[in-house]
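S.K.: Got a predicted model here, sequence first, then my questions.
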Amino acid sequence: MKTIVHAFLLLFSVYGFSQINYEPGYFINNQGVRKDCLIKNLDWKNNPSEILYRFTQDGDTQTAKVAEIAEFGVGEESFYKRFKFNVDVSGVSLYDMSHKKEPIWEEQTALLKVITKGDVYLYKYENSDLVRYFISVSPHDKVEQLIYKQYLKDESVIYENNYFRQQLLLILTPGQSTTRDFDKLKYTEKDITALIAKYSTSATGQLTYKDLSGQHGESVINFKAVASASLVNFNYQENNSSYSFSESKPALGFGVEVEAVFPFNKNKWSFFAAPNYQVMSKIEGNEGNNSYSVSYNFIEIPAGVRHHFFLNKKLRLFADAGYRLAIPTGSAISFQGLNLEIQNAFRSFCGFWH
């Protein structure tokens, strides 16, 4: 038996996504000249290798590469500065994790994202799954990586090099010996930013720094009801026999969808799962002298990635791609007095919706 399920989902939900536009910004070139312009705000996850800009909304689009940009900013949410630096490129997954405690240094030039401004600047370097934090002090002409590294011993035990705690202790509390706030500090943007905030408060209670970490956005979880109308096609051909039958019946279903929206690229990427239960009308018929009946109800679990496309301010499309598992429940096929087992179905899918 060959079973093909085509599901057309009717989705009911309310979204809050931002469209990628050219927004007011600036960049400073190698001669120190500031150019105010409109920059295409891609809400970069990785450190950008270039920017697209215009001087008017209808003007020609121009490109500036890393080598041409000393600094740039878009609105109040994205600031980047170019540095030449050494970065630890040690692997972060078990598959390629190092057996050495010391960093594996590589010299790079990149635009680092500014997380905090003030007496102490915090920067973020991100390249796929590699995330590193950097710090600078006045006059902020060079950066130093905050060192954190996981490494293996004996192929099974993971150790940590937490030297970044000592680095921050020396920079934020010179001449002091207290380590309570540093001993359990985690190598995360949230924890490091909070620590800098605590030690960047003047005697009058005024902050001596600006926190930009919250401008990037956060992950969002969406829930929505899912109704489905499916066409289920059954095609059966008995081996070594001319006996066969083919039927199509609609199936109705209901369920829920959970979508985790990623906090980058203007929330255009997400992961979703939409478990639902579908019920098909019973099939009964005769093929020659042979009778048959089919009852098919199933739990369907599609899961995958989603990308949103903004055609204009009101019209949005999205593309899904992933895998779908169909698990029969209360289902049976019988013909000529015999009962057949319906097995689970697992296949890939892709499609566009709006």
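M.R.: Perfect, thanks for sending it.
S.K.: CA only for contacts and neighbour counts going forward, please
M.R.: Fine.
S.K.: And for residue 100, nearest residue in space, chain neighbours not counted?
M.R.: residue 151 (6.2 Å; Cα to Cα, 6 or more residues apart in numbering).
S.K.: ok, second structure coming up, stack it against the first:
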Amino acid sequence: MKIKLLFLLTIILSFNGYSQISFENGYYIDNNNQKINCLIKNLDWENNPTQFTYKLIENSKSNKKTIKSVKEFGIHNSLKYVRSAVNIDRTSKYVGELDNEKKAVFQEEELFLKVLVEGKSTLYSYVDSNLTRYFYSIGKSNIKQLVFKSYITPEYKVGVNNRFRNQLWNDLKCSDIKKNRVKNLKYRKSDLVNFFVAYNSCTNQEYINFEEKQKKDLFNLTIRPRLNSSSLASNYRNTNIENELGFGFGIEAEFILPFNKNKWSLLIEPTYQSFMVEKSNDGSLNDVDANYTSIEFQAGARHYLFLNDKSKIFINASLLVYDLISNDSQFDSLKIRTSYNVGFGFGLKYNDRYSIECRYQGHRPMLLSTDSDLDFEWASKYKTLSIIFGYSLF
């Protein structure tokens, strides 16, 4: 069983090279201010890029352009990056790496900045691993960083330089924007995007909110009934129960990670399952009665491989973090305890609504004991192969 599943997973993973992170209609502007329409490979960058891959036409060879040769590039109606030499403060946000200097410590760098809101006032972002900085410009003025810096005070406490609020209040004044709004601004994308949208609206200027254009469905709640084929082997009475059919029902909460074209997600799924059997073993006169009912709590990660606009293959791995066993669960007169367990699955999702998955929950240690003899436990192993049907509510 393990070899077959490993083989299938290997095939699916190998298909990843053909899965869609597609080339989309875009453009770039070179150092001679020439605009070239092309197809750009949209990687939905989590960190600001220093290069990108493009094709001049659909069937042509792909090439790369770097920050040295491109002033600007974008994907139509989706995203835009501009090259700029800016002063950036790279002070860490981690307490153990903070200095005692309240002022931002700038260094000049040439970067691709991502345009978040473009208008009379424009908001940009720069992300590099754990570093996030925001920049702004007004009209054709130079791009400046919105200053936010943590530091260690003389009292050995963490202080915060929120100069970005003064910058916005001084440079982006409008009658509809009150001082309290600026005073309560957080140095985060959602607050700053909303502020720049409000300012451009207040001044009756046309603007483009790229973040609004890129809004994605970042949460799915899916009901997941399933058919289980379970097996139990134990040294108790030489038990060997194979491929016993049962049913289960789960509710999966999926949190889509907002980068890399929505190809990664985190999962939490409570699942009701039951395993009930009455069966003779090896011609014995005694029957083995199994009644194992529980709510399993699993957490995991999923990776999508896009086939087309409506269909995508996925693979996932999960960890059984807790098993809430019903009080009625027992194996003959023995009480049941289980342990952590890892599962693997692969499946198909259609139209972001319907899905089917095959999941293998590997050998799980199941310990059997009586209430009067807890020092002795019968060793057992329990495993399940499931076919899971899914319907996403939203």
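M.R.: That came through fine. The model shown is predicted, which means the values in this text are computed figures rather than measured ones.
S.K.: Which element, helix or strand, includes the residue nearest to residue 100 of the first structure?
M.R.: Following DSSP states H and E, one finds residue 151 of the first structure within strand 149-153.
S.K.: and what of residue 245 of the first structure?
M.R.: strand 244-261.
S.K.: Name the residues that touch that strand?
M.R.: 219-238, 267-281, 283, 287 (Cα atoms under 8 Å, 6 or more residues apart in numbering).
S.K.: what comes up buried for it?
M.R.: Going by neighbour count (16 or more other Cα atoms under 10 Å), the buried part of strand 244-261 of the first structure is 245, 251-261.
S.K.: mean per-residue distance, the following helix or strand past it to the second structure?
M.R.: Once the chain leaves strand 244-261 of the first structure, the next helix or strand it forms, by DSSP H and E, is strand 269-273. Compared with the second structure after fitting, strand 269-273 of the first structure deviates on average by 1.8 Å (mean Cα distance after the TM-score superposition for the first structure).
S.K.: Going by contacts, tell me the helices and strands next to strand 269-273 of the first structure.
M.R.: Packing partners of strand 269-273 of the first structure (3 or more Cα pairs under 8 Å, 6 or more residues apart in numbering; DSSP states H and E): strand 244-261, strand 297-310.
S.K.: what lines up against residue 221 of the second structure once you look at the first structure?
M.R.: Alignment note (TM-score structural alignment): residue 221 of the second structure maps to residue 223 of the first structure.
S.K.: List the contacts of its match.
M.R.: 13, 256-259.
S.K.: Give me the range in the first structure that stretch 39-56 of the second structure lines up against.
M.R.: Going by TM-score structural alignment, stretch 39-56 of the second structure sits over residues 38-55 in the first structure.
S.K.: measure the closest residue to residue 49 of the first structure other than its chain neighbours to residue 161 of the first structure for me?
M.R.: Nearest non-adjacent residue to residue 49 of the first structure, counting by Cα to Cα, 6+ apart: residue 66, 5.6 Å away. Distance check for residue 66 of the first structure against residue 161 of the first structure: by Cα to Cα, to the nearest Å, it reads 31 Å.
S.K.: which one of those two has more residues nearby?
M.R.: More crowded of residue 66 of the first structure and residue 161, by other Cα atoms under 10 Å: residue 66, with 18 against 15.
S.K.: Kindly provide the distance from the more buried one to residue 114 of the first structure.
M.R.: Residue 66 of the first structure is 15 Å from residue 114 of the first structure, by Cα to Cα.
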